[in-house]
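Peer 1: Make a model of this:
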Amino acid sequence: MSDSDEDDLGFVPGTVVESSKNKYVIVKLLGAGGFGAVYRVHDQKDPTKMFAMKVEKKIETRKHSKLKMEDPSSSLIP
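Peer 2: This next block holds a predicted model:
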């Protein structure tokens, strides 16, 4: 995993991420794949509280999606 991979999702160590209930600080990238990345984060108020945060990449268009959904109505056609 290179530094440029961390930059692709916009999160580098020290970045503060705010949720509806709390703020978290990015500690490090744990791993990344085709759909996103997982980071180790800690609670901004209590650095002893560690969590994993999954960040999914935005899929630009549905036809580029790697996940395909089956049309349920197609199974009803004789």
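Peer 1: Only C-alpha atoms from now on, for both contacts and neighbour counts.
Peer 2: OK.
Peer 1: next SSE after the host helix or strand of Glu6?
Peer 2: If you go by DSSP states H and E, Glu6 is part of helix 3-8. Downstream of helix 3-8, the next assigned helix or strand under DSSP H and E is strand 16-18.
Peer 1: Pull out the buried positions in the following helix or strand past that next one.
Peer 2: Sequence order places strand 23-33 as the next helix or strand after strand 16-18, per DSSP H and E. For strand 23-33, burial by neighbour count (16 or more other Cα atoms under 10 Å) applies to 24-29, 32.
Peer 1: Pick out whichever of those residues sits closest to Asp7.
Peer 2: Of all the buried residues of strand 23-33, Leu29 has the smallest distance to Asp7: 10.5 Å, by Cα to Cα.
Peer 1: The closest one against Val38, yeah?
Peer 2: Yes. The pair Leu29 / Val38 is scored as a contact, 6.3 Å apart, by Cα atoms under 8 Å.
Peer 1: Another for comparison:
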Amino acid sequence: MCPKEKDSRNNNNKRWGNKFIDKRNWKSYNEELVIRGEFLLPIDMFENWYEELDKVGLMNFLNLSLKFRLYSISVG
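Peer 2: Coordinates of the predicted model:
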């Protein structure tokens, strides 16, 4: 490597301007994202979850799809 290349690599601020100083508060930003992605579910919806699935006939479907996924994970 010639000295000219080394000098140009270390002196990038001439080409790109001043070095970026990150002043973001990542802790508060993360908390904002968590709050934005938060949604509320009524808890009483889950009290009779399995009975409703049995009524609709989805319980067997869910069991079969779970078994298939576990099988495909173990094989794959």
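Peer 1: so what number do they get for TM-score?
Peer 2: Here the TM-score for the pair of chains, by TM-score structural alignment, normalised by the length of structure 2, is 0.23; 30 aligned residues with a Cα RMSD of 3.2 Å.
Peer 1: circling back to that earlier point, can you give me the buried ones in the helix holding Glu6 of structure 1?
Peer 2: 5-6.
Peer 1: helices or strands next to that helix in the packing?
Peer 2: Under the contact definition 3 or more Cα pairs under 8 Å, 6 or more residues apart in numbering; DSSP states H and E, helix 3-8 of structure 1 sits against no other helix or strand.
Peer 1: Recalculate using a threshold of 10 Å.
Peer 2: With contacts taken as 3 or more Cα pairs under 10 Å, 6 or more residues apart in numbering; DSSP states H and E, helix 3-8 of structure 1 sits against strand 23-33, strand 36-43.
Peer 1: Any chance of the ones you listed in JSON lines with distance to Ala52 of structure 1 as columns?
Peer 2: Supplementary listing: those in JSON lines, determined by distance: least, Cα to Cα, whole Å:
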{"stretch": "strand 23-33", "distance to Ala52 of structure 1": "8"}
{"stretch": "strand 36-43", "distance to Ala52 of structure 1": "5"}
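Peer 1: what's the closest of those to Glu6 of structure 1?
Peer 2: Counting by Cα to Cα, Glu6 of structure 1 lies closest to strand 23-33 out of the helices and strands packed on helix 3-8 of structure 1; the figure is 7.0 Å.
Peer 1: orientation of that closest one relative to strand 36-43 in degrees?
Peer 2: Calculated by axes from the mean of the first three to the mean of the last three Cα atoms, to 10 degrees, strand 23-33 of structure 1 forms an angle of 150 degrees with strand 36-43.
Peer 1: what sits up against the lengthiest helix in structure 2?
Peer 2: Secondary structure assigned by DSSP state H gives helix 58-75 as the longest helix of structure 2. Residues outside helix 58-75 of structure 2 that contact it (Cα atoms under 10 Å, 6 or more residues apart in numbering) are 50-54, 76.
Peer 1: Cool, thanks, signing off.
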